[in-house]
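[1] Fold the following for me, if possible:
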Amino acid sequence: MSSNDLAISVSGVSKRYELYDTPRDRLKQFVVPRLASLAGSNAGPYFREFWALRDISFDVSKGEAVGIIGSNGSGKSTLLQIITGTLAPTMGEVRTQGRIAALLELGSGFNPDFTGRENVMLNGAVLGFSTDEILRRFDAIAAFADIGEHLDQPVRTYSSGMLVRLAFAVQVQLSPDILIVDEALAVGDALFQKRCYQQIERLLNDGVTLLFVSHDQETVRTLTNRSVLLNAGRMAAIGTSSEVVLEYRKLLHARESEYYTKIASDLKKTASARVPVVAEEMAESATSESTGESALEPAPEAQNRPVGRLEFGDGGATIISTEVRDANGAASSVFHPGETIRIRIQFKTTRPLNQLNVGVRIRNKEGIKIYSWGTLNQDMQILAGIRGGEAFWSRKFGTNELVTVELDFPCSLGSNLYEVQSTVTYEATPDYMGQRQLHWVDEAAFFQVLVKRDENFFGGIVDLGMRASF
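    Below is the predicted model of the structure:
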C-alpha cells in the first residue's frame, strides 16, 4: 500500500513520563545534572520512568474505521493525543494526511469563558475554515447540538452532556478527513448517542477515516472493521474487530482470575493465622459444598488446559458440544419465524461444582448481539417466587459428571445467519454480580433464519408480532 493511501501511520511510537516522589526531586533533576555535567561527572536521575506507550506501530487506510480498545491505563488516550498532535512522542513518529477532527477529553478545545457560539467560530478557525465557511455551516451545527438558548451562554455553565453535544456537532459538521472519538459520547443521552452513531456512519460512507475508542465492545465490533488492543502501553493484538474484541475479553478474564485468586489466597492466609478450630471451620465454609470456592479459584487443570483461539476459561467445566435442534430434538440449521429453536449444551465437570449458570449469546452475521440468556435468568424468577421449579443454580455436581442443558425459544428473528456463543459460569450470588467464566466458546454453533414471504413477511432483525386494527 502506498503512503498516499494511508490516512494515519504510527511507527515505533513510545511515550515516557518522569515520575518524581517530591517537588524537591524535580528541582534536583533540573539543576544538579547540569552542574555535574559542567564538572565532568554524572548525577541523578532523581525520577522514576513510566512508559505509557512502548513501540506502537500500525497503519490506517483512508476511509477505514479502526477501533482502539483496552483497559483503563492501557495508553489509549495517550496514543490519541500523540496522533492528534497535542502530545509529542518520546520515540517514533506519526504521519497523518487530511484535516483531523478529534473529540477527546470533555470540553477540550473550548474556552470556558466564551459562549457556545464564540467557541464554534474559534474551533472552526483552528480547523482552518474561514469565517464565511463557518457561518454557512453554523445552522447545521446548532441544529445538531440542539442546546437552544444555551448556545449564547458561557461554556463554563454547560453540563457535561451539553459540552459533548456542542463538541461533537462542531467536529462532524466541519467536514473532517479523519475523525477521532475517545469515549466522550458515553456522557450523552441515549437519543443523542443514536444520532451521533448515525452521523458517524454517514461520514464513513463519505470516505472519512475513523479512529474510535470505547469500552463498549459491541459498538467497537459493529462500527469498526479492524481494531488494536493495547495492554499496559503495548500493542497486544491487531486484526479484525471481532477477533480483537475476543482477545480483549480473554485479557479481562485473565485479570479477573488473578484478582479472585489473590482474594482466595488472602482468605486462606487469614484462616491459617487463627486458632485451629476456627481455621478448620473457615476452610469448611470455603469448600464447594457451601460457598463454591472451588469455582472461585481457577482449577489446577486450567493452568495446563490448551485454550483455543475461540475459547477461554478457568476450567472446572468444559463445554463438550453446542447443538441447534428443532422442537422435536432433531438437528437443524434452518428455521422460520414461529418455529421453536432448541440449543443443547453439554458440558463435563472436572471437579465438584455448584452455583453454575449455563448460557448463550446470539449474534447476527453483522456482529450485533441480539440476545443473551442463561439458566440463571430462570433461576432468579424461581428464587423470587415468580415461577415454580428447581433452580439450576442450587444443584451440585460431582467430578467427571456429564451435564446436558437445553434452552428453548420461539423464533422471532429476521432473515440472517446467527452465531451461538455458549458459556458455563460460576455465579457467587444468583444475580450476575459475582460471575466467573469456567468455559466460554465463540462460534459454538450457527443457524439460519428464513422468512416465508407469502405467509409472514416483515423487515428488520426481529418480528415484534404487530397486529392491525381498523
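[2] okay, CA-based contacts and neighbour counts for the rest of this
    Will do.
[3] burial measure for Val126, as a count.
    11 (other C-alpha atoms under 10 Å).
[4] Then Glu419?
    Glu419: 22 neighbours (other C-alpha under 10 Å).
[5] What are the neighbouring residues in contact with it?
    Ile362, Arg363, Asn364, Lys365, Glu443, Ala444, Ala445, Phe446, Phe447 (C-alpha atoms under 8 Å, 6 or more residues apart in numbering).
[6] repeat that with 7 Å
    Contacts for Glu419 were tallied using C-alpha atoms under 7 Å, 6 or more residues apart in numbering; they are Ile362, Arg363, Asn364, Glu443, Ala445, Phe446, Phe447.
[7] can you count the residues close to the closest residue in space to the third one that isn't next to it in sequence?
    Distances taken as C-alpha to C-alpha, 6 or more residues apart in numbering place Tyr418 nearest to Asn364, at 4.4 Å, with adjacent residues excluded. Neighbour count for Tyr418, taken as other C-alpha under 10 Å: 23.
[8] Proceed likewise with the subsequent sequence, for comparison:
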Amino acid sequence: MGEITVSGLGKAYRQYPSQWSRLAEWLSFDSRAKQHVEHWVLRDVDFRVGAGEAVGIVGNNGAGKSTLLKLITGTLKPTSGEVTTTGRISALLELGMGFHPDFTGRQNAIMGGQLQGLSVEEIAQVMPAIEAFAEIGAYMDQPIRTYSSGMQIRLAFSVATAMRPDILIVDEALSVGDSYFQHKSFERIREFQRAGTTLLIVSHDRYAIQTICDKAILLQEGRVKMQGNPVDILDYYNALMAEREHQTVQQKVLDDGRISTISGTGQARVETLRLVNSEGMPVEAVEVGDTVTLEVGVRIHAALDRLVLGFMIKDRFGQAIYGINTHRLKQAIENPPPGELIVYRFEFPARIGKGSYSVSLSLSREDSHISQNYEWRDNALIFHMYNAKQEDFVGYAWLGAQTSVQRDASAGVDGAPQ
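    So this is what the prediction gives:
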C-alpha cells in the first residue's frame, strides 16, 4: 500500500542579476561571497497521505502545486526537508512529458513503461490494454509529432495507469482531454481508489476534487494555507480567488457542522434569506415537486453602478445542482442607491431528489463574482427534500417520466407472426 509523508519540504531557485554574477560566484574562493538571491517556490510544507487515501491539491497559478508533485515523484530535488513514499508510484505530471516526438506512440509507451519500472514482459502483457484504453487506432504506430494534444494525453494516461500503482499522482493534464475521455479517466481513477490506490490530484475542477478526494490541501505562495474537508477548503479557495482590497474572508461553523464561507467588499449585503412554500410560510423541509420561493433581501451600503444576485443549490457533497443569476435572467439592477433594501423572489418547482441541500449566494457586478465581489456566502441556507407523493426514483432530478407500454401478443419469439 502506498503512503506519502512530506516533512518541512522546501524548494528554492537561485536568481542571479547577470550571467557574469553566476560566473563570479563559481570562481570565488569565498563561500560567503554570494552573488545570488534565493527565490523560494515552496517552504515548510508538511502533510501526510495515508494508504488508500485520496488528497486534492488546490491553489492559484504559481502557488507551487506542480513543483510539489515533482518533488514527490523525485524529478526535482528539495532544497530543504524530505519526502518519504512507500510503494510503486505512477505519475502524470505534464502533457506528453518524456515523449519523443519522432518515436511512435507504441515506442513511447514502451519507454514510458520502462521508466515506471515495468519489465519488457510486463509491458508486452499490458500493451493491448493500453491501446484499447487510449482509443487512438492506427495512430499508435505513428510518430508522436502527428498527435493532437488530446491524443497525447490519452496515450500518456493509458501508459501511466496500465497497471494499478500503489500511488497515482495526476496534475492538471487531464483537463485538456475531451469530455468522453475525462469521464473515462476519472472512472479508472475511482476504480483504483476502490482497489486501494493512494491518490494525489491537482485540479481546478472543484467537483472532481469533492467527488474523489477525502481531503484537500490549499497551497498559497508556496506554503500550506489550509487542509481538511474538500468542500470547506474549496469554498475558502473560491472566496480567496475573488478577494480584492478591503475584502474579508471568514468562515463559521453552522449548527449541522457545515462551514459557511463569507467574503466580499460589503458594498451590498444579504440582510434576509428564507425559503417559503406556496402559502408564503418559511420551510426547511420540502416535498419533491412542490413549488417554493427563495426570498433574498439585499441592503445597499455604498454607491454601485450595477448589482447582480445569483444563487446556487448544492448537494451535501458540494456538487452544483442548479444555479442562476439576475444577469442571465436579464434583471440586473443599475445604480441602486445606498440604503435601499431590494427583495428578490425566485420561484421554482423543487424537482430534486431526497436529501440535504444548501443554497449559496453571490452579490456581484457581473455574471461572475470573480470580477467584483460584493458578497459571497456558501451554505447560506440549508433545506431538506423528502418524497411522500412521487414514485420512488433515484438521482438528483425528478423528471416525472410518463410511461406507455405496447405489447403485441400476435408476435412469436422470433418476431414472426403466429
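[9] TM between them?
    Overlay of the two chains. TM-score (TM-score structural alignment, normalised by the length of the second structure): 0.89; 398 aligned residues with a C-alpha RMSD of 2.1 Å.
[10] hmm, back to that, the contacts of Glu419 of the first structure in strands, which ones?
    Using DSSP state E, the subset of those located in strands is Ile362, Arg363, Asn364, Glu443, Ala445, Phe446, Phe447.
[11] Figure out the helix or strand that the residue nearest to Asn364 of the first structure lives in.
    strand 416-427 (DSSP states H and E).
[12] next one: that strand to chain centre, how far?
    17 Å (C-alpha atoms, centre = their mean, to the nearest Å).
[13] next one: stretch 126-138 of the first structure
    Using C-alpha atoms, centre = their mean, the offset of stretch 126-138 of the first structure from its chain centre is 36 Å.
[14] Show me which parts of it are buried, residue by residue.
    Residues of stretch 126-138 of the first structure classed as buried: Leu127, Ile134, Phe138 (neighbour count, 16 or more other C-alpha atoms under 10 Å).
[15] Closest to Glu401 of the first structure out of those?
    Leu127 (64.7 Å; C-alpha to C-alpha).
[16] gap between the closest one and Met433 of the first structure?
    According to C-alpha to C-alpha, to the nearest Å, Leu127 of the first structure stands 46 Å off from Met433 of the first structure.
[17] again with Ala330 of the first structure
    Using C-alpha to C-alpha, we find Ala330 of the first structure at a distance of 36 Å from Met433 of the first structure.
[18] what does Asp132 of the first structure give?
    For Asp132 of the first structure relative to Met433 of the first structure (C-alpha to C-alpha), the value is 55 Å.
[19] Only the buried residues of stretch 149-169 of the second structure, if you could.
    Going by neighbour count (16+ other C-alpha under 10 Å), the buried part of stretch 149-169 of the second structure is 150-169.
[20] Which part of the first structure matches that stretch?
    Mapped onto the first structure using TM-score structural alignment, stretch 149-169 of the second structure covers residues 160-180.
[21] other SSEs contacting the helix of greatest length in the first structure?
    Ordering each helix of the first structure by length in residues (DSSP state H) puts helix 241-272 first. Helix 241-272 of the first structure is packed against helix 217-223, strand 226-231, helix 276-285, with contacts defined by 3 or more C-alpha pairs under 7 Å, 6 or more residues apart in numbering; DSSP states H and E.
[22] at 8 Å instead, please
    strand 65-69, helix 217-223, strand 226-231, strand 234-240, helix 276-285, helix 293-296 (3 or more C-alpha pairs under 8 Å, 6 or more residues apart in numbering; DSSP states H and E).
[23] Would you mind finding the most buried of those?
    Most buried of these, by mean neighbour count (mean count of other C-alpha atoms under 10 Å): strand 65-69, with a mean of 26.
[24] Superposed on the second structure, what's the mean shift for the next helix or strand after it?
    Downstream of strand 65-69 of the first structure, the first helix or strand assigned by DSSP H and E is helix 76-84. Here the mean offset of helix 76-84 of the first structure against the second structure after fitting is 0.3 Å, by mean C-alpha distance after the TM-score superposition for the first structure.
[25] Where in the second structure does helix 76-84 of the first structure fall?
    Against the second structure, helix 76-84 of the first structure falls on residues 65-73 (TM-score structural alignment).
[26] repeat for stretch 133-150 of the first structure
    Against the second structure, stretch 133-150 of the first structure falls on residues 122-139 (TM-score structural alignment).
[27] ok, now which ones touch the counterpart of Ala237 of the first structure in the second structure?
    Structural correspondence for Ala237 of the first structure with respect to the second structure (TM-score structural alignment): Met226. By C-alpha under 8 Å, 6+ apart, Met226 of the second structure lies in contact with Ile217, Leu218, Leu219, Ile233.
[28] what are the ranges of the helices in the stretch 301-418 of the second structure?
    Using DSSP state H, counting those that start in this stretch, no helices are assigned anywhere in the stretch 301-418 of the second structure.
[29] Columns distance to Leu204 of the first structure on top of the helices and strands packed on helix 241-272 of the first structure, output as TSV?
    Below are these laid out as TSV (distance: least, C-alpha to C-alpha, whole Å):
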stretch	distance to Leu204 of the first structure
strand 65-69	7
helix 217-223	10
strand 226-231	14
strand 234-240	17
helix 276-285	56
helix 293-296	44
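[30] Which of the ones you listed sits closest to Asp206 of the first structure?
    Of these, nearest to Asp206 of the first structure by C-alpha to C-alpha is strand 65-69, at 12.1 Å.
[31] so how far is the closest one from its chain's centroid?
    On C-alpha atoms, centre = their mean, the centre of strand 65-69 of the first structure falls 11 Å from that of its chain.
[32] which helices and strands sit right next to it?
    strand 209-213, strand 226-231, helix 241-272.
[33] From the chain's centroid, how far away is the longest one?
    I take that to be helix 241-272 of the first structure. 17 Å.
[34] Ok, the first one next?
    For strand 209-213 of the first structure, the gap between its own C-alpha mean and the chain's C-alpha mean amounts to 14 Å (C-alpha atoms, centre = their mean).
[35] circling back: for the helices and strands packed on strand 65-69 of the first structure, state which one has the densest average packing.
    Sort these by mean neighbour count, taking mean count of other C-alpha under 10 Å, and strand 209-213 sits at the top with a mean of 25.
[36] Now that strand on the second structure. Mean distance?
    Using mean C-alpha distance after the TM-score superposition for the first structure, the mean distance for strand 209-213 of the first structure is 0.5 Å.
[37] equivalent range in the second structure for that strand?
    Going by TM-score structural alignment, strand 209-213 of the first structure sits over residues 198-202 in the second structure.
[38] How about residues contacting that stretch?
    Contacts for stretch 198-202 of the second structure (C-alpha under 8 Å, 6+ apart): 1-3, 49-58, 65-66, 166-172, 193, 209.
[39] Checking my notes, Ile200 of the first structure in a helix, right?
    Yes - secondary structure of Ile200 of the first structure (DSSP: H, G, I helix; E, B strand; the rest coil): part of a helix.
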